[in-house]
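Peer 1: coordinates only, sequence not included:
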């Protein structure tokens, strides 16, 4: 069984505004990366994301960006296996893709898919945690961009 998932949400803002809320590190830091984001999401860039719930900034490799349509990234699986995040220098990555679809009613459908964990108990557990995190990102994005509310503020610290 391949370990992968997909989550989605409709955001009541135009696609350009929603895309920028993800691609721009200052905006992303306003509702998602509670410890901050450094670097714009652009093809070929390696940016740094930091979270209060997982302290310590870590690299995110941006593999493809199509403005207002798609952002694809690679980052460490973080499943605690011998060759992952904390266990060694080799590591292995999982791939996440965010797509942005303009809807007829001036809303944007954001879909995030991620996969690539090893088929182990640790891989399964970590994939569930990431699924939870990406869904929380979408909920936080919706509240921040539509209502100016930061759902993650005080959530972890």
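Peer 2: Perfect, I can see it now. Remember, it's a predicted structure, so these values are computed and weren't measured experimentally.

Peer 1: use CA for all of it now, contacts and neighbours both
Peer 2: Noted.

Peer 1: Isn't residue 27 up against residue 21?
Peer 2: Yes - the criterion here is C-alpha atoms under 8 Å, and residue 27 meets it with residue 21 at 5.2 Å.

Peer 1: count of residues packed around residue 91?
Peer 2: 18 (other C-alpha atoms under 10 Å).

Peer 1: Next one: it from residue 74, what distance?
Peer 2: Distance of residue 91 to residue 74, computed by C-alpha to C-alpha, to the nearest Å: 12 Å.

Peer 1: Please state the offset of the longest strand seen in the chain from the chain centre?
Peer 2: Looking across the chain with DSSP state E, the single longest strand is strand 54-66. In terms of C-alpha atoms, centre = their mean, to the nearest Å, the centre of strand 54-66 is found 8 Å from the chain centre.

Peer 1: try it against this one:
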């Protein structure tokens, strides 16, 4: 059984604005990487993400980017042992200034550590979508203090 998941949510802003909120490190740092993000998400880049509530910056490899449509990332799984997972973000214009954001992740080992790590990331990406919605639509930093 392959360990993978997909989460999604709608954000009441145009695709270009929602996409920019992910690829721009200044934006991403406002609602997700609260310890800071370094580097713009561009194909072939390696950016750095840090979380204030889970300190320790780590690299994120940018595999592919299609503007206003797709982002594919590789990063090391929190299960350890050098396991890399693939994150796929899709942005779809729903009309009326609404964007559907889908985030999928796959690649964990099929064992208890992999299962636990996948559940943790599923929770994290779901929370990221909620925090992004609050930031992009209302400029509220929902993540502050969420995990402390």
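Peer 2: Arrived safely. Model, not experiment: these values are computed from the prediction.

Peer 1: Need the TM-score from the superposition.
Peer 2: Between these two chains, after superposing, the TM-score reads 0.97 (TM-score structural alignment, normalised by the length of the second structure); 148 aligned residues with a C-alpha RMSD of 0.9 Å.

Peer 1: List the buried residues of the longest strand of the first structure.
Peer 2: Buried residues in strand 54-66 of the first structure, counted by 16 or more other C-alpha atoms under 10 Å: 57, 58, 60, 61, 62, 63, 64, 65.

Peer 1: swap in stretch 122-138 of the first structure?
Peer 2: 122, 123, 124, 126, 127, 130, 131, 134, 135, 137, 138.

Peer 1: any idea which residue sits dead centre in the second structure?
Peer 2: Centroid check for the second structure by C-alpha atoms, centre = their mean gives residue 125 as the closest residue, at 5.8 Å.

Peer 1: Name the secondary structure element that contains the alignment partner in the second structure of residue 124 of the first structure.
Peer 2: Under the alignment by TM-score structural alignment, residue 124 of the first structure pairs with residue 115 in the second structure. Following DSSP states H and E, one finds residue 115 of the second structure within helix 112-138.

Peer 1: how big's the offset between that helix and the first structure?
Peer 2: Helix 112-138 of the second structure differs from its equivalent in the first structure by a mean of 0.4 Å after superposition (mean C-alpha distance after the TM-score superposition for the first structure).

Peer 1: That helix - contacts with which helices or strands?
Peer 2: Counting by 3 or more C-alpha pairs under 8 Å, 6 or more residues apart in numbering; DSSP states H and E, the packing neighbours recorded for helix 112-138 of the second structure are strand 4-11, helix 15-23, helix 25-31.
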